[in-house]
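*Asks:* fold the stuff below for me.
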Amino acid sequence: MFTSESEIMLTILVSTVLLLFFCGVVIYFLFKYQRKRYSHQQEVFELKESFNKILLNSKIQIQEQTLDHISKELHSNIGQLASLININLSELLHKTEEKEIVIETKALAKSLLSELKSISTALNTDYIMKVGFEKALKNELNRVSKTIKYPVNFNVKGNAFSLGPEKEIILFRLCQEVINNVIRYAQASEMNVNLDYDNDSIKLAIEDNGIGFDIDSVKKNREKNSSTGLLNIEKRAKVINANVNIVSKINYGTKVSLLISR
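*Replies:* Modelled structure (predicted):
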């Protein structure tokens, strides 16, 4: 009887050990499978992110080539035509009695030529690389301030440093996108641009006192309304690893803040 009970206890003990061993093996292989699956998903995600970044970089390069081509066309072709118009008007001035009209038209042609030159410069990638981001942004703000006829304040703090030509070109185009949105939609009476060099990073803020907008609503409906402004800003910021924050309140204006590391 004692022997039988011992055998039963031994059988139970061995069965328990075997069951625990089997459960441990199952848990081990499940853990290993989940880890391998997670690693695979991570690799797929990284490959997808890498592909999207390469694709976005290619699109930006194509855009830069297109803008550079437009810049040269404006300068060489349309600019020359505007110059010829001005020359012909000078000739006409000596042969007509309507001198005031000709003089006024000459002034308009001169303004057109000046504006074409400014736009050509703003689109020219080589120019941005040559003068650097800060000066290119200052020139762009000077150009648009003549068009919008309200104050554009540009404040710079800290010791300037370069982010490198590629980053600076993308950052400049991003700023152009924001400034263009302010001009087109904000209905503002003032714009403030603050550039702060802080050790190894740049803080940039573009703020207006316009009508503002509902950010959540715009993001939700941007595909439906074919709105690409915010999307372009986010995409360009992503390419240069910049943190972008957009704060807007209806009737209180909008502020776009960027933080970019070297």
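*Asks:* could you use CA atoms for every contact and neighbour count after this?
*Replies:* Will do.
*Asks:* distance check, residue 162 against residue 135.
*Replies:* From residue 162 over to residue 135 the distance is 12 Å, taken as C-alpha to C-alpha, to the nearest Å.
*Asks:* which parts of this protein are strands?
*Replies:* According to DSSP state E, the chain carries its strands in the segments 152-157, 191-198, 201-208, 243-249, 253-261.
*Asks:* out of those, which comes closest to residue 139?
*Replies:* The minimum distance between residue 139 and the strands of the chain falls on strand 152-157, with 10.6 Å, by C-alpha to C-alpha.
*Asks:* show me what the closest one is packed up against.
*Replies:* Helices and strands touching strand 152-157, by 3 or more C-alpha pairs under 8 Å, 6 or more residues apart in numbering; DSSP states H and E, are helix 133-148, strand 191-198.
*Asks:* second chain to compare with the first, below:
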Amino acid sequence: MDFNVETAAIFLSITITLLVLGVFIILFAFLFQRRQTQNRQDKAAMQAAFQQEILQTQLEVQNLTMQQLGRELHDNIGQLLSVLRLNLNVLEETVEDEGTRGQIAESNQIVEQTIADVRALTKSLDGDFVKDFGFIDSLSHELQRIRKTRRYQTEITTSGTPYSLGYQHEIVLFRIAQEVINNALKHAAATTLTVSVMYEPTNFEITIQDNGKGFDFEGVMKNGMSKSGAGLRNIQRRAELIGGKCTIDSQKGLGTTVTISIQRTQTGD
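*Replies:* Modelled structure (predicted):
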């Protein structure tokens, strides 16, 4: 009888020890797995923050470069054109031949138009223009500048009650819009640009559509080494930087539509 009790006690002790050991192993495995998951999340967060910091720096450098370029155009090219206009005015007054005077007057008009174009371009390059006049007026000015070339048709429509997105958001959106528009005119051979801006209580959305030749979006994005793919991914990353989402829809022969949407809670408003 004592032997059976002692055997049962030993068996119970072994069982309890195994149970405790099993619980310990399970708990250790759980904690280890959670630590591994946390490490991966921390690493991903650090990489995302690093990428965001790099992109933010790129945006700041781009904005400063554009502002510097705008000042150079205004201070150098603008002044040279003004001097040329004055010289043409003097020359027109001294020339007696009507035919020559007519040619000088025509050249003077071209210079006048060029001066106006340089001033308009200078404004579009200056980030302070967006700060002073707001996103919609700045974008309208950009489209008007393009339309004045008489080679393109542009249109902008807004819906809802406009509100401020905050300067940082608006300057990023404005630079993205400039790049999308430039791509449409330079690479897609577009002749018509339509921009729609929608202000909703909880969401902001801008859509830029062109009638250009379009492209195989999926094919371009799969080709990681292509310049076009890198440019499109950069546009999407810049939208993500301000908490937005950028979708691009394009097919060969059917033009391209770029849409950026931002939750209002993500903006600086």
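*Asks:* TM-score for the pair, please.
*Replies:* TM-score of the superposed chains, computed with TM-score structural alignment, normalised by the length of structure 1, equals 0.92; 261 aligned residues with a C-alpha RMSD of 1.9 Å.
*Asks:* re earlier: for residue 64 of structure 1, find the nearest of the strands of structure 1.
*Replies:* Of these, nearest to residue 64 of structure 1 by C-alpha to C-alpha is strand 253-261, at 20.7 Å.
*Asks:* not counting the closest one itself, show me its contacts.
*Replies:* With contact meaning C-alpha atoms under 8 Å, 6 or more residues apart in numbering, strand 253-261 of structure 1 is reached by 163, 178, 186, 188, 200-213, 240-248.
*Asks:* out of those residues, which are buried?
*Replies:* When burial is judged by neighbour count using 16 or more other C-alpha atoms under 10 Å, the buried members of these are 163, 178, 186, 188, 202-213, 240, 242, 244, 248.
*Asks:* and residue 161 of structure 1, what pairs with it in structure 2?
*Replies:* Matched by TM-score structural alignment, residue 161 of structure 1 corresponds to residue 163 in structure 2.
*Asks:* no wait, residue 216 of structure 1
*Replies:* Matched across to structure 2, residue 216 of structure 1 falls on residue 218, judged by TM-score structural alignment.
*Asks:* how about the residue nearest the centre of structure 2, nearest residue that isn't a chain neighbour?
*Replies:* Averaging the C-alpha coordinates of structure 2 gives a centre point, and the residue nearest to it by C-alpha atoms, centre = their mean is residue 176 (3.2 Å). Among residues not flanking residue 176 of structure 2 along the chain, residue 235 sits closest, at 6.4 Å (C-alpha to C-alpha, 6 or more residues apart in numbering).
*Asks:* can you count the residues close to that neighbour?
*Replies:* Residue 235 of structure 2 sits with 23 neighbouring residues when counted by other C-alpha atoms under 10 Å.
*Asks:* so residue 104 of structure 2 makes contact with residue 92?
*Replies:* Yes. In terms of C-alpha atoms under 8 Å, residue 104 of structure 2 counts as a neighbour of residue 92; the distance is 6.1 Å.
*Asks:* out of the strands of structure 1, nearest to residue 43 of structure 1?
*Replies:* Of all the strands of structure 1, strand 243-249 sits nearest to residue 43 of structure 1, with 24.2 Å by C-alpha to C-alpha.
*Asks:* in structure 2, which residues correspond to that closest one?
*Replies:* Going by TM-score structural alignment, strand 243-249 of structure 1 sits over residues 245-251 in structure 2.
*Asks:* how far off centre is the helix ranked longest in structure 2?
*Replies:* With secondary structure taken from DSSP state H, structure 2 has its longest helix at helix 2-72. Helix 2-72 of structure 2 has its average C-alpha position 33 Å from the chain's average C-alpha position, going by C-alpha atoms, centre = their mean, to the nearest Å.
*Asks:* report how many residues lie close to the residue lying closest to residue 153 of structure 1 once chain neighbours are set aside.
*Replies:* Excluding its sequence neighbours, the residue lying closest to residue 153 of structure 1 (C-alpha to C-alpha, 6+ apart) is residue 192, at 4.8 Å. By the criterion of other C-alpha under 10 Å, residue 192 of structure 1 has 15 neighbours.
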